[in-house]
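Asks: Okay, here's the prediction I keep looking at, along with the sequence it came from:
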Amino acid sequence: MAGTATRPAAPKPLAGVVGGFSPLAPLRRRFRAWWEGRLKRDDTLTLTQRNVYIVPTGPGWMLAVTLLVLLVASINFQLNLGYLFTFMLAGSAAIGMHICHATLRGVTLHLKPPQPQFMGTSAALEVQLSSPRTTPRYGIGVAVHEPEAHAEHHWAWTDVPAQGQATVQVAFQPQRRGLHPVPTLTAETRFPMGTFRVWTYWRPASQILVYPAPEVPAAPLPPGEPRAAGKGSANSQGIGEFDGVRAYRRGDPLKLVVWKKAAKSLGSGTDDLVSRDAQQSQRQELWLDVNKANLPDPEARISRVTAWVLQADRLGLDYGLRVPGREIAPGSGAAHRMQCLEALALC
């Protein structure tokens, strides 16, 4: 019996292949790099005639063609009403161009300090728009500038009140951990007629810190290590948690109860309480070491230790961190957690 013939894969459409290649792409990238290099980095930008640009939109070009046809027809047939209608539309377009440019000119853009984010989540940028003008401004959009020619911008639109302020949030997704400069932003308006596009580019000076993505699901915490000055050490019992905590016993002081763990247990419908083991915690310390995460991929090890940091912080434990070239002494609290996450992001 003859075997089944393998059907060859269908070739890609020629339009898709040609559309993905642009001979002007290298020139466009060089021009964009030169253009952005001329923009001064600043977290506050006041828009003036020197940094606001205007071009007709597609409907604006169609209006220009329509006016030309109306003018030629009026001249050919000697239509006085045709002249009136043509110049009335042309005057409206000219006034709309002036209003459109004035809508963006004079606005002050200010970027608030961005908060650290975990990799894999969208980083929100909060932009404040201020206007000293005594009349409101309508239809102003802010977005992250996408360098690709056909990339889609995700606009955040707002109206700025007279002599007031408005706030918008735009987001972008970093592709790697570490410290990143805030990407180039763009603002534009097409108010009132949509026949002209007025826009500007803005390069903020701020940087955003991107933490590593924590491992999901999180691995159990490593066992505690004997203190350097301790006289004895207890073996790990293999419970998957640091030995400095144990189940609550009747008579334990309230200050030894891990209340964060208790609140989480109550939220899940259980009433299990956990106490700190004072004797055990005197003999052992919890150290989170990137080199001991037992994973071949360095980024996977960093993700695992990031999950350990969050887990130890939830349990209210004292923990230390070891990353290549740096060691953070054991501690607890929000400031300690942020210090450890920053070290993991930059290692």
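Replies: Right, received. Where do you want to start?
Asks: C-alpha from now on. contacts and neighbour counts both.
Replies: OK.
Asks: Please name the nearest non-neighbouring residue to residue 51.
Replies: Leaving aside its sequence neighbours, residue 51 sits nearest to residue 200 (C-alpha to C-alpha, 6 or more residues apart in numbering; 6.2 Å).
Asks: so which strand or helix has that neighbour?
Replies: strand 196-202 (DSSP states H and E).
Asks: and that strand, which residues are buried?
Replies: Using 16 or more other C-alpha atoms under 10 Å as the test for burial, strand 196-202 gives 196, 197, 198, 199, 200, 201, 202.
Asks: Kindly list the longest helix within this structure.
Replies: helix 80-104 (DSSP state H).
Asks: Centre of the chain to that one, how far?
Replies: Centroid separation for helix 80-104 versus its chain: 41 Å, with C-alpha atoms, centre = their mean, to the nearest Å.
Asks: tilt between it and strand 196-202?
Replies: 20 degrees (axes from the mean of the first three to the mean of the last three C-alpha atoms, to 10 degrees).
Asks: Now do helix 80-104: which elements does it pack against?
Replies: helix 58-77, strand 137-144, strand 185-189, strand 196-202 (3 or more C-alpha pairs under 8 Å, 6 or more residues apart in numbering; DSSP states H and E).
Asks: Which among those is found nearest to residue 236?
Replies: For residue 236, the closest of these is strand 137-144, at 50.5 Å, according to C-alpha to C-alpha.
Asks: Which strands or helices does the closest one pack on?
Replies: Partner elements for strand 137-144 (3+ C-alpha pairs under 8 Å, 6+ apart): helix 80-104, strand 156-160, strand 165-172, strand 185-189.
Asks: List of residues touching it?
Replies: 103-104, 153-162, 168, 170-172, 183-191 (C-alpha atoms under 8 Å, 6 or more residues apart in numbering).
Asks: from those, which would you call buried?
Replies: Buried among the contacts of strand 137-144 (16+ other C-alpha under 10 Å): 103-104, 155-161, 168, 170-172, 183-191.
Asks: that older thread, now render the helices and strands packed on strand 137-144 as TSV, adding distance to residue 137.
Replies: Formatted as TSV, the helices and strands packed on strand 137-144 follow (distance: least, C-alpha to C-alpha, whole Å):
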stretch	distance to residue 137
helix 80-104	6
strand 156-160	5
strand 165-172	10
strand 185-189	10
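Asks: Of all the ones you listed, which one comes closest to residue 231?
Replies: Of the helices and strands packed on strand 137-144, nearest to residue 231 by C-alpha to C-alpha is strand 165-172, at 52.1 Å.
Asks: let's bring in a second model and compare:
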Amino acid sequence: MARQRSDDRRRPATAARRRSARPGRRGIGRLKARLAAMMRRVPLGRDGAARVAQRYIFILPTGAGLMLALVLFVTLAGSLNYQNNLGLLFTFILAAAAVVSMHQTWLNLLGLEVWATPGPGVFAGDDAQFTLTLRDPGQRARADLRLRGWLGRVHPVALAAGAQERVTLTVTTERRGHQALGTVPIETEFPLGLFRAWCLIESDARVVVYPRPAPVAPLPPPVAAAGSARAQGDRGEGADDFVGPRGYRPGDSPRRLDWKALARERGLIVKQFGGDRAEELWLDWEQVSAADVETRLSRLARQVLEAAEAHVRYGLRLPGRTLPLDSGEPHRQRCLEALATFGQDPL
């Protein structure tokens, strides 16, 4: 009983400590967010490049720089106390070297040109890629440039005089739509590591993130083209021309199974052949049954991929938008982009 009473007394105290600690953490997070918002970003020019000017560079001493400052203070105080001229000379030489180092660290970022280019579209959950190009417009070599990408990954870069380098940054995607690169910090501690200078590069680069395709989404039955010479009659299954895939039915020949789709865990899919007729395939929002919008978009994305692999003409019908019949890689991207931006405000 005594132990239980002592435990009951400790529990409120522990809960109170946790409650008092949460506002402190929240306050630190808010302070960091306000400081980050107050920092100036390097704006983009008309050509899409960000040029680092004087007012956009921030600089602070590193741990080594603070230690050197403490050593200089001690040596200065000792030299003045004992009237040691050699100690004073040594202190002033070290202080002058530190000042020159600070100036060189600042110059390592001044005038740098940076612009970002988005990579190809990806599906939700995959890593989107952005290409950052750094260029030195003058005749100054720049060493120890570090780009901090997504999740704190550091990408070191060294620029020769008048040269340019490209760095690929990866961003993890979570949902469909447009994934922005956002602000990219560039920092340097060149040449002695006593000071850290950094600038924040603003970027408008965006990658289109497609809906994650569903594992299986059977295609609707193809419809004969209006101008086909053999538009009447049956579908002509068993002829030579491939018209599209469909779901497996009992009794289908194993020769018609799409083994590649089975290896990709898409289920049993049968290849259909229908002679030399032209077929049209419409992927309709109303014909896809799903409990929510995202699941329906995911199934439509799988149908778009299946239709593109089948090399048939297909169109996409969405509420408020219709993409006409077409084929090829550009049409595939247009359909996936329409699914990615469905229900979202245009940029």
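Replies: All right, it came through fine. Please read all numbers here as calculations on a predicted model, not as lab measurements.
Asks: TM-score for this pair?
Replies: Superposed pair, TM-score by TM-score structural alignment, normalised by the length of structure 1: 0.75. Supporting alignment: 309 aligned residues with a C-alpha RMSD of 3.7 Å.
Asks: just to revisit the earlier point, from residue 107 of structure 2, how far off is the alignment partner in structure 2 of the residue nearest to residue 51 of structure 1?
Replies: Under the alignment (TM-score structural alignment), residue 200 of structure 1 maps onto residue 199 of structure 2. The spacing between residue 199 of structure 2 and residue 107 of structure 2, counted by C-alpha to C-alpha, to the nearest Å, is 12 Å.
Asks: try residue 21 of structure 2
Replies: From residue 21 of structure 2 across to residue 107 of structure 2, the span is 42 Å (C-alpha to C-alpha).
Asks: more neighbours, these two?
Replies: Neighbour totals were compared for residue 21 of structure 2 and residue 107, and residue 107 leads with 17 against 12 (other C-alpha atoms under 10 Å).
Asks: Which residue in structure 1 aligns with the more buried one?
Replies: Using TM-score structural alignment, residue 107 of structure 2 sits opposite residue 102 in structure 1.
Asks: and residue 120 of structure 2, helix, strand or coil?
Replies: Following DSSP: H, G, I helix; E, B strand; the rest coil, the label given to residue 120 of structure 2 is coil.
Asks: And it, what's its match in structure 1?
Replies: Residue 120 of structure 2 maps onto residue 115 in structure 1, by TM-score structural alignment.
Asks: Residue 207 is in contact with that match, correct?
Replies: No - in terms of C-alpha atoms under 8 Å, residue 115 of structure 1 does not count as a neighbour of residue 207; the distance is 9.5 Å.
Asks: just checking, residue 209 of structure 1 is part of a strand?
Replies: Yes - per three-state DSSP, residue 209 of structure 1 lies within a strand segment.
Asks: Run a quick neighbour tally on it.
Replies: Residue 209 of structure 1 has 23 nearby residues by other C-alpha under 10 Å.
Asks: so stretch 64-75 of structure 1 aligns onto which residues of structure 2?
Replies: Counting by TM-score structural alignment, stretch 64-75 of structure 1 corresponds to 69-80 in structure 2.
Asks: in the matching stretch, what's buried?
Replies: Result for stretch 69-80 of structure 2 [16+ other C-alpha under 10 Å]: buried residues 69, 72, 75, 76, 79.
Asks: got CSV for the residues you listed, with distance to residue 309 of structure 2 too?
Replies: Shown next, in CSV, are the buried residues of stretch 69-80 of structure 2 (distance: C-alpha to C-alpha, whole Å):
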residue, distance to residue 309 of structure 2
69, 66
72, 70
75, 75
76, 76
79, 81
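Asks: Which of these sits closest to residue 98 of structure 2?
Replies: Once C-alpha to C-alpha is applied, the member of these that ends up nearest residue 98 of structure 2 is residue 69, at 9.0 Å.
Asks: how near is that closest one to residue 235 of structure 2?
Replies: Residue 69 of structure 2 is 85 Å from residue 235 of structure 2, by C-alpha to C-alpha.
Asks: Check residue 323 of structure 2 too.
Replies: 25 Å.
Asks: for structure 2, what's the longest helix?
Replies: Per DSSP H, structure 2 has its longest helix at helix 2-38.
Asks: okay, the angle between that one and strand 195-201?
Replies: Using the same axes, to 10 degrees: helix 2-38 of structure 2 against strand 195-201 is 70 degrees.
Asks: what does residue 317 of structure 1 align to in structure 2?
Replies: Counting by TM-score structural alignment, the partner of residue 317 of structure 1 is residue 312.
Asks: still on that earlier bit, got the helices and strands packed on helix 80-104 of structure 1 as CSV, with distance to residue 213 of structure 1 columns?
Replies: Shown next, in CSV, are those (distance: least, C-alpha to C-alpha, whole Å):
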stretch, distance to residue 213 of structure 1
helix 58-77, 43
strand 137-144, 23
strand 185-189, 25
strand 196-202, 29
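Asks: Out of those, flag the one nearest residue 127 of structure 1.
Replies: From these, taking C-alpha to C-alpha, the stretch that ends up closest is strand 137-144, at 8.3 Å.
Asks: starting at the chain centroid, how far to the closest one?
Replies: 18 Å.
Asks: Tell me which of residue 323 and residue 235 of structure 2 has more neighbours.
Replies: Looking at residue 323 of structure 2 and residue 235 with other C-alpha under 10 Å, you find the greater number of neighbours at residue 235, namely 19 against 16.
Asks: Where does that one sit: helix, strand or coil?
Replies: Going by three-state DSSP: residue 235 of structure 2 is coil.
Asks: Look up how far residue 274 of structure 2 lies from it.
Replies: For residue 235 of structure 2, the distance to residue 274 of structure 2 - C-alpha to C-alpha - is 6 Å.
Asks: Distance of the match of residue 317 of structure 1 relative to residue 288 of structure 2?
Replies: Residue 312 of structure 2 is 19 Å from residue 288 of structure 2, by C-alpha to C-alpha.
Asks: do the same with residue 97 of structure 2
Replies: Taking C-alpha to C-alpha, one finds residue 97 of structure 2 at 71 Å from residue 288 of structure 2.
Asks: neighbour count winner among the two?
Replies: Comparing residue 97 of structure 2 with residue 288 by other C-alpha under 10 Å, the one with more neighbours is residue 288, at 16 against 13.
Asks: So that one sits against residue 299, correct?
Replies: Yes - with contact defined as C-alpha under 8 Å, residue 288 of structure 2 reaches residue 299; the gap is 7.5 Å.
Asks: Give the closest residue to residue 330 of structure 1 in space, chain neighbours not counted.
Replies: Nearest to residue 330 of structure 1 is residue 320, by C-alpha to C-alpha, 6+ apart, at 3.7 Å.
Asks: for that neighbour, what are its contacts?
Replies: Taking C-alpha under 8 Å, 6+ apart as the test, what residue 320 of structure 1 contacts is 285, 286, 287, 288, 327, 328, 329, 330, 331.
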